[in-house]
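Peer 1: sequence plus the predicted model coming up.
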Amino acid sequence: MRDLPDDDDWLTDRFRAIGLRLRAERLNQNLTQDDVWLAAGVDRRTLQFVEAGKEPKLGTLLRIAYVLGLSLADLES
């Protein structure tokens, strides 16, 4: 078992990396943010926040990943 770091910077870094991965995949598929938020059934601002690296709800992350054809594991790479 690993101990958590003393601060939550690692979480911020992970959320930012996930947001960048989602954005990169969206652009790779030539999709707009409108395409994705409408298909995922989330609010426009929610998608913008997720792509900007803000902490998403798990359900939101699953919806966006599903629309893009990604698994949660794909977001970690």
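Peer 2: Ah, there it is. Numbering: from 1, shown residues only.
Peer 1: going forward, measure contacts between C-alpha atoms and count neighbours the same way
Peer 2: Will do.
Peer 1: centroid-nearest residue for the protein?
Peer 2: Gly19 (4.2 Å; CA atoms, centre = their mean).
Peer 1: gap between it and Asn30?
Peer 2: According to CA to CA, to the nearest Å, Gly19 and Asn30 sit 17 Å apart.
Peer 1: how far does the helix or strand hosting the residue nearest to the centre of the chain sit from its chain's centre?
Peer 2: According to DSSP states H and E, Gly19 maps onto helix 9-28. Helix 9-28 has its C-alpha centroid displaced from the chain centroid by 6 Å (CA atoms, centre = their mean, to the nearest Å).
Peer 1: structure B:
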Amino acid sequence: MPAEQPQWVIDARRAVGDRIRVRRLHLNMTQETLAHASGIDRSTIQRMEAGAEMKLSHLLHVAAALRVHVTDLLHG
């Protein structure tokens, strides 16, 4: 069982998820459209936007599909 994450990690993941959602909506994309554009399952996009743990490779694919640099999603 993985160790419990500190609150700052949980907050940072939620912030990344919020940035993904805001950018997706700004581009008038659905989760399904983003999933197709990034090559990732819609359920994974949903979990990322909810602030769940995410793979760096998924984050890189999503950033490319959203036409932003990954650091824009990490740091706003």
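Peer 2: Alright, I've got the coordinates. Predicted model only: the values in this text are computed from it and were never measured.
Peer 1: ok, back up a step: can you find the partner of the residue nearest to the centre of the first structure in the second structure?
Peer 2: Matched by TM-score structural alignment, Gly19 of the first structure corresponds to Gly17 in the second structure.
Peer 1: nearest residue to its match other than its sequence neighbours?
Peer 2: Closest residue to Gly17 of the second structure apart from its sequence neighbours, by CA to CA, 6 or more residues apart in numbering: Glu49 at 3.7 Å.
Peer 1: under the alignment, what does that neighbour map to in the first structure?
Peer 2: In the first structure, Glu49 of the second structure lands on Glu51 (TM-score structural alignment).
Peer 1: can you get me a residue count around its match?
Peer 2: The number of residues packed near Glu51 of the first structure is 23, by other CA atoms under 10 Å.
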